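In: compute the structure for the input listed below.
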Amino acid sequence: MSTSEKSSKIILITNDGKEFEVKKFVVRESELLAHVVDVCKEENKIPLFEVDGPTLQKVIEFCSHYENEPSYDMPSDEDLEYSTLSKPEKWLANFFKMSNEDLTKLIFAAEYLQMDRLIDSTCYILSYRANGKTVEELREMFGIVNDFDDEKDEYLEPEYFWYIF
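Out: You can find the predicted model right below:
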């Protein structure tokens, strides 16, 4: 990557009107932003209609942490270990000290921006938080109201036992 590419900047504008000046090469984590920067070479302001200011601040922090890392390759199914869920590395654990609501916003932003590394990281943290919780604890965690009556719960439990646990 050239020095001029590392030093050139773009402005990202969030849906709440906040502007963030970032180095162009930091946005390489985002397929969407990389494409927009490539196509719109003269334009240095990019509106992000689906991301608010605080969430974009976290996205930028995440990108900055990985700016000197090689491009991210999503792991194949063979690479994934489904039987264990190890504790996240220290930086990730500290980075994701946020509410479930903020984590959900970050997941949506990662999906909107097409950021595979952030999608995988946010979903990993979400699964780590949910691991071992009961249905009631998960409902509380995500603010889900149980609209089933006892009869419906009893009917569904044996059928979806494998899914719940």
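
In: please make it C-alpha for all contacts and neighbour counts, starting now.
Out: Will do.

In: now the strands: where do they sit in this structure?
Out: For the chain, the strands defined by DSSP state E cover 9-13, 19-23, 45-47.

In: tell me which of these sits most buried.
Out: Among the strands of the chain, ranked by average contacts under mean count of other CA atoms under 10 Å, first place goes to strand 9-13 (a mean of 19).

In: that one vs strand 19-23, what angle?
Out: Calculated by axes from the mean of the first three to the mean of the last three CA atoms, to 10 degrees, strand 9-13 forms an angle of 150 degrees with strand 19-23.

In: one more to line up against the first:
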Amino acid sequence: MTATIELESVPFIQKFKLIASDNKTEFIIDEKILNQSAVLKEMMEIQDKSDTEITIPLNQISAECLGNVIKFCKHYEDSEPYLPPIGPTACLSRPSQSHWDMVFLKSLSSKQLFDIINAANFLNISRLIDAGCFRLGYMTENRTVEEIRRIFQESGDFSAVEEEQIRNEPLWN
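Out: Modelled structure (predicted):
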């Protein structure tokens, strides 16, 4: 018995090749992952839809970071589109954090976290921006300047005298 497949019934799956800043590392993704980025989605709306694979160079994003961005987006590929909080109280609400988000973002170093937030901002991936910034806020909440410097491996930019002067200045002039 021979199976016959009508070509009209087979869905056309377009693939996208993302090239990291090293110009060597390539990631092949599908439309579900690509559509989580408002920037890439908009770019693809003006592309020729007949191509089976479209190449997109992302010179600003390292291979490691792009891999992490794709891993995050892949986790949400079958989820409802993310709707970020809007309105005057949006900054007061906390995004819902799944256990997976917390574990994934906690596994990143502070540099990787900054990189992934910057990449998410560049690509306009709202869910990742909100999750990353929430993690960043959690890491710094109720910490002293010294603790935050230690967490992010930063040295002080000011001398002790300058720091004291800044602490004593009124917040609003």
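
In: reformat the strands of structure 1 as a markdown table; add distance to Glu61 of structure 1.
Out: Converted to a markdown table, the strands of structure 1 look like this (distance: least, CA to CA, whole Å):
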| stretch | distance to Glu61 of structure 1 |
| --- | --- |
| strand 9-13 | 14 |
| strand 19-23 | 11 |
| strand 45-47 | 18 |
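
In: what's the closest non-adjacent residue to the residue nearest the centre of structure 2?
Out: When CA atoms, centre = their mean is applied to structure 2, the residue found nearest the centroid is Ala120 (3.0 Å). Closest residue to Ala120 of structure 2 apart from its sequence neighbours, by CA to CA, 6 or more residues apart in numbering: Ile129 at 5.6 Å.

In: am I right that the one you found is in contact with Asp115?
Out: No - if you go by CA atoms under 8 Å, Ile129 of structure 2 and Asp115 don't touch, sitting 11.0 Å apart.

In: ok, the aligned partner of Ile151 of structure 2 in structure 1 - contacts?
Out: Under the alignment by TM-score structural alignment, Ile151 of structure 2 pairs with Met141 in structure 1. Contact analysis of Met141 of structure 1 by CA atoms under 8 Å, 6 or more residues apart in numbering lists Asn100.

In: tell me how far Met141 of structure 1 lies from Thr134 of structure 1.
Out: Note on Met141 of structure 1: its distance to Thr134 of structure 1, by CA to CA, to the nearest Å, is 10 Å.

In: tell me which residue of structure 1 matches up with the residue nearest to Ala120 of structure 2.
Out: Here Ile129 of structure 2 is matched to Ile119 in structure 1, going by TM-score structural alignment.

In: thought its match was touching Ile107?
Out: Yes - the pair Ile119 of structure 1 / Ile107 is scored as a contact, 6.1 Å apart, by CA under 8 Å.

In: wait, which of the strands of structure 1 is closest to Ser71 of structure 1?
Out: Among the strands of structure 1, strand 19-23 comes nearest to Ser71 of structure 1, with 16.4 Å by CA to CA.

In: which part of structure 2 lines up with that closest one?
Out: So strand 19-23 of structure 1 is aligned with residues 26-30, judged by TM-score structural alignment.

In: give the contact list for Ser62 of structure 2.
Out: 20-22.

In: just the buried residues out of those residues, in ChimeraX syntax.
Out: To isolate the buried subset of these in ChimeraX, counting by 16 or more other CA atoms under 10 Å, use the following:
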select :20,21
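
In: with distance to Cys73 of structure 2 added, can I get the contacts of Ser62 of structure 2 in CSV?
Out: Listed next are these as CSV, based on distance: CA to CA, whole Å:
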residue, distance to Cys73 of structure 2
Ala20, 16
Ser21, 19
Asp22, 21
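
In: I appreciate the help and will end here.
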